[in-house]
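*Asks:* here's my sequence, what's the structure:
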Amino acid sequence: MMISKLQKTTRSVYTMRSVHRSATNALPTLVQHAVVERPAPQETVTASFGRFISGLGAEHLTPTVLQRSKRMVLDSLGVGLLGSTTEVFELALEHCQQMYAPDYISSVYGRTGTKLSPTLAAFVNGVAVHSMDFDDTWHPATHPSGAVLPALLAVSDMMPPNRKPSGLDLLLAFNVGIEIQGRLMRFSNGARNIPKRFHPPSVVGTMGSAAACANLLSLDPSQCSHALAIATSLAGAPMANAATQSKPLHIGNASRLGMEAALLASRGLEASPLILDSVTGVAGFNAFYEDYMPLPLNLDKDKGHSFLIEVQDIAFKRFPAHLGMHWVVDAAASVNKLLVGIHSGTVSASQVKEILLRVPRSKYINRPFPECEHQARHSFQFNACSALLDGEVTTQSFTADAIRRPELAALLSRVRVEHPADNPANFDRMYGEVQVTLDGGDVLSGRCDTFYGHWRNPLTNESLRKKFRSNAGAVLPRKQVEDLIEAVEALDDLQDCTPLLLQLQ
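*Replies:* Below you'll find the model as predicted:
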């Protein structure tokens, strides 16, 4: 098909040239001047993205980019391994095993010996990463790693042994996927706030997965552009499914469908050449962001290009809940310390008359009485009260028994919420404030402007490894956990990524 298309294009060019020659016979000077003076067509935004994805090389990866992206890879793997113990992951895996014939190619997180076709492995592993809302977060708000890494690992698995990508190839493709997400979101002011209409990873994550896979597959610039355009038709998920078992599917689908887009583009499938351009009267990527104002990407490092991850670090979560919860938890934990000091080491709901939370206005994370773990992970009230009682929030805070505690229910019934004008729904500018009025009338307050783990106050390498060991250790033996840490930290030195892939089997 591609040959016949090329022949057809060539014939069209020959026809145009014959007409052009007859015209120049009649008006030689005018036509020749018109041809010489016609300005070269300006590169479209979509074409610049394709050229950018195809043209990035290892020389663009600075030590800062390498170090930060390896931290992201390690955290995402740990979160995904822990996520393989959840009910939603089990449901997704059973579905794929029963409805589709397995190809036994790509590994599944936390299931030694279990393999699926590459696209299905990307799907279930993406689901695992977000199944507990424990994955990394960026600004503008999205979960960047979960949509990209599972797809890249699945593509690496499907490559023959003599063509496995190097560790540096994998890191480059990973950073391409992260970069495309960040660039697209920074073309919209609205994207900078906590989302209301759709879940960002289901949109930009799909684009990031497509870009990352296109880079790893060494697609040419035109194919990379088509991969993004195809991915746009596969993107999107409404916020109504937040705080349900379906929310993790957003990440799984972003990983899978972005990979599918790149594979389809590699076969020659085409899509709109203007999908990322702001074209009047034609809805492309601007269907997602009404104030979308794109700019071309430039590969020339001398003109100031650097990876966004070099400029802004990533937020890593210390407990599995929506990022907004981390502000109120740190604020409430500081009040817990005051309560423990006053009441000799014990905290009881009977001591508390009222709890006031000052948080941003965001409907889907304002849940006064959550009934299940997924709602609890998206509830200011639940997380603040859990931290008041226990001094912290952990994985165990979201078990059914913890959610149903009478003491917790009593505290929840005493919560009042305010939304100060100076507290926007923006992860770069918001704060969390907890004010507790005791039964005797005393008032205790705690406030958090930047929690530990935020990009302004990042986790140390020691803290990040501790989180990884806890998460991965839930499903892997200790030696394998340590081998994974070693493989990720040495990823840029690996001649091929097989040692990493073997640790996930």
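
*Asks:* only C-alpha atoms from now on, for both contacts and neighbour counts.
*Replies:* OK.

*Asks:* check contacts around Thr114.
*Replies:* Counting by Cα atoms under 8 Å, 6 or more residues apart in numbering, Thr114 touches 104, 107-108, 505.

*Asks:* make CSV out of these and add neighbour count, secondary structure and distance to Ala243.
*Replies:* Shown next, in CSV, are these (neighbours: other Cα atoms under 10 Å; DSSP: H, G, I helix; E, B strand; the rest coil; distance: Cα to Cα, whole Å):
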residue, neighbour count, secondary structure, distance to Ala243
Tyr104, 14, coil, 33
Ser107, 27, strand, 28
Val108, 27, coil, 24
Gln505, 15, coil, 31
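
*Asks:* to check against the first, give me the structure of this:
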Amino acid sequence: MALTKELAGFVGSLRFGDVPPAALPFIRSAFTDCFATLVAGRVSEPARILRETLDPPPGESRLFVDQGTARAPEAAWLNATAAHALDFDDAAQKGHLSAVLVPAILAEADACDADGRAMATAYAAGYETWAELLRREPGLYHNHSWHPTGVFGPLAAAAACASLRGLDARHTAHALGMAASRSGGVIANFGSMTKPLHAGIAAHAGVMAARLAQRGFTASPDALEGSKGLMRGISPEGRVDVDSPVLAGRDWKLPRDGVNIKKYPVCFATHRALDGILDILAEQVVPAGDVKRIAVTISRRNKSTLRFDAPQDRLQAKFSMQFAMASAIVAHRCGLQELDDALVQRADVRELMRAVEVIPTDEEAGDRAGEAPVDVVQLQLQDGRTLRREVDYVRGGPERPLLPGELFAKFESCLQAGGLAADARPLFNALMAVDELPGTRALYALAESREIHP
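*Replies:* The predicted model follows:
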């Protein structure tokens, strides 16, 4: 089976009318949430250092790092890194799909003068490309050191940009083949500035692959499925399926799997446990001094992803269940304000972190590879009582979507964190109807209603 060719055929023929209506709410939420996290992340150290290092000349695409412009590849690189810098962007298909796709799409939409329908179609093309490749591997990439954001992000971004540029199947296949040689990203870099760079590199790679393919740059026709191709090369267990027909466009994943809007700016592996402990604390006041032990049961895959039992700074704290639980108890939340080096080093927080035990389970949910059927939080108190919660689906996911107003509250707080003084409501409304926009200029006009002050 010619996987590369068939997948390129899906991308090359996709039109807005082919996108299931049930997918559109997820696409709108993804653009809205990613734009917010991009603005919040633009004042982060990774975004600042990358901007100063690249120092790109002005171009056709908008930079939200400082409201300047750059050529589309550099704009996608910078904006995607900023979008993932705080780990507050949505999660889907075992990675951070929107932090790659949305910046790449916005950058190329600027260059192509594409409208909202084209942008929504491009997102669908990228999402389904990522999902199609992910479904073929029975093993877990996280267990084999691979970060799916860095591995599948270049291919998804290449598909999205090929769609925006109207590439036919032949040219799209070359774009996918080039993107396959840009795949990478290791779990070992979690907790460092390089993790958000995975998203930035992926977005840049996708933009470049589509542009090169359009000009006649070629790649191997079996770059994905060949005996020396990407899918076999990265397979954790050597059991990847490269022979079955492509389901993209026939069995749509986006309307079913959707996106998980993150309530907390920490690794997604902590979120169900955070939901559980915050539910406990909402019902009962628990002073830190009353806590004897906090036992959290999660999947073995998620435990291995949370690499830091005793984090030393805010970057490591994002990948620490110990910090997530301690933050919830001392601050009754785990938000952007809590991701602070001073809080991570505070004596009472460190004492609470030592009271957290993370217990792995090998039991898996049938519909969610790598996830336990439930995450369990047990809060043992000094007086002998144990408060317990089991959480099956995370808040912000398709099964338990955010409550009315919660997405806007996150959007508004992210704009404030990033120093964007524009009126949040009109900008939010425009993004929540992204497929109806006449183009990116209408969006940027709302973002420029007042100046950005980093």
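
*Asks:* closest one of the contacts of Thr114 of the first structure to His374 of the first structure?
*Replies:* The closest of those to His374 of the first structure turns out to be Val108 (Cα to Cα; 23.1 Å).

*Asks:* against Ala317 of the second structure, how distant is the closest residue to Lys318 of the second structure other than its chain neighbours?
*Replies:* With Cα to Cα, 6 or more residues apart in numbering as the criterion, Lys318 of the second structure has its nearest non-adjacent residue at 4.3 Å, and that residue is Val266. Per Cα to Cα, to the nearest Å, Val266 of the second structure is found 8 Å from Ala317 of the second structure.

*Asks:* tell me the residues that contact both of these two, please.
*Replies:* By the contact definition Cα under 8 Å, 6+ apart, Val266 of the second structure and Ala317 are jointly contacted by Ala324.

*Asks:* where do the helices sit along the stretch 201-350 of the second structure?
*Replies:* Applying DSSP state H, counting those that start in this stretch to the stretch 201-350 of the second structure gives helices spanning 230-234, 254-257, 271-283, 300-305, 314-317, 321-331, 341-345, 347-354.

*Asks:* can I get the ones you listed in JSON lines including mean neighbour count and distance to Gly9 of the second structure?
*Replies:* JSON lines is the format used below for the helices of the stretch 201-350 of the second structure (neighbours: other Cα atoms under 10 Å; distance: least, Cα to Cα, whole Å):
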{"stretch": "helix 230-234", "mean neighbour count": "19", "distance to Gly9 of the second structure": "18"}
{"stretch": "helix 254-257", "mean neighbour count": "18", "distance to Gly9 of the second structure": "18"}
{"stretch": "helix 271-283", "mean neighbour count": "20", "distance to Gly9 of the second structure": "37"}
{"stretch": "helix 300-305", "mean neighbour count": "20", "distance to Gly9 of the second structure": "34"}
{"stretch": "helix 314-317", "mean neighbour count": "23", "distance to Gly9 of the second structure": "41"}
{"stretch": "helix 321-331", "mean neighbour count": "24", "distance to Gly9 of the second structure": "43"}
{"stretch": "helix 341-345", "mean neighbour count": "17", "distance to Gly9 of the second structure": "49"}
{"stretch": "helix 347-354", "mean neighbour count": "17", "distance to Gly9 of the second structure": "51"}
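
*Asks:* closest one to Phe35 of the second structure among the ones you listed?
*Replies:* Of the helices of the stretch 201-350 of the second structure, nearest to Phe35 of the second structure by Cα to Cα is helix 254-257, at 19.3 Å.

*Asks:* in CSV: the helices of the stretch 201-350 of the second structure, plus distance to Cys161 of the second structure.
*Replies:* Converted to CSV, the helices of the stretch 201-350 of the second structure look like this (distance: least, Cα to Cα, whole Å):
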stretch, distance to Cys161 of the second structure
helix 230-234, 20
helix 254-257, 18
helix 271-283, 32
helix 300-305, 31
helix 314-317, 31
helix 321-331, 37
helix 341-345, 38
helix 347-354, 44
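
*Asks:* for Thr121 of the second structure, find the nearest of the ones you listed.
*Replies:* That would be helix 254-257 among the helices of the stretch 201-350 of the second structure, by Cα to Cα, at 11.8 Å.

*Asks:* out of the helices of the stretch 201-350 of the second structure, nearest to Val434 of the second structure?
*Replies:* Among the helices of the stretch 201-350 of the second structure, the nearest to Val434 of the second structure by Cα to Cα is helix 254-257 (16.6 Å).

*Asks:* so which bit of the first structure is the closest one matched to?
*Replies:* Helix 254-257 of the second structure lines up with residues 309-312 of the first structure when matched by TM-score structural alignment.

*Asks:* ok, the aligned residue in the first structure for Gly216 of the second structure to Ala261 of the first structure distance?
*Replies:* In the first structure, the residue matched to Gly216 of the second structure (TM-score structural alignment) is Gly268. Using Cα to Cα, Gly268 of the first structure is found at 11 Å from Ala261 of the first structure.

*Asks:* can you check Ala191 of the first structure too?
*Replies:* To Ala261 of the first structure, Ala191 of the first structure is 24 Å away according to Cα to Cα.

*Asks:* and for Arg318 of the first structure?
*Replies:* In terms of Cα to Cα, Arg318 of the first structure sits 33 Å off from Ala261 of the first structure.

*Asks:* do the same with Glu37 of the first structure
*Replies:* Distance of Glu37 of the first structure to Ala261 of the first structure, given as Cα to Cα: 39 Å.

*Asks:* neighbour count winner among those two?
*Replies:* Ranked by neighbour count (other Cα atoms under 10 Å), Glu37 of the first structure and Ala261 place Ala261 first, with 28 against 9.

*Asks:* list the contacts of the one residue sitting closest to the centre of the second structure.
*Replies:* Centroid-nearest residue in the second structure, with Cα atoms, centre = their mean: His96, separated by 2.0 Å. Contact analysis of His96 of the second structure by Cα under 8 Å, 6+ apart lists 84, 89-90, 149, 199.

*Asks:* map it onto the first structure.
*Replies:* In the first structure, His96 of the second structure lands on His143 (TM-score structural alignment).

*Asks:* and for Val43 of the second structure?
*Replies:* Taking TM-score structural alignment, the alignment pairs Val43 of the second structure with Thr85 from the first structure.

*Asks:* and Leu54 of the second structure, by the same measure?
*Replies:* Matched to the first structure by TM-score structural alignment, Leu54 of the second structure sits across from Cys96.

*Asks:* surely Gln416 of the second structure touches Gly41?
*Replies:* No. Judged on Cα atoms under 8 Å, Gln416 of the second structure makes no contact with Gly41 at a distance of 11.1 Å.

*Asks:* the more surrounded of these two?
*Replies:* Using other Cα under 10 Å as the criterion, Gln416 of the second structure and Gly41 rank with Gly41 on top: 31 against 16.
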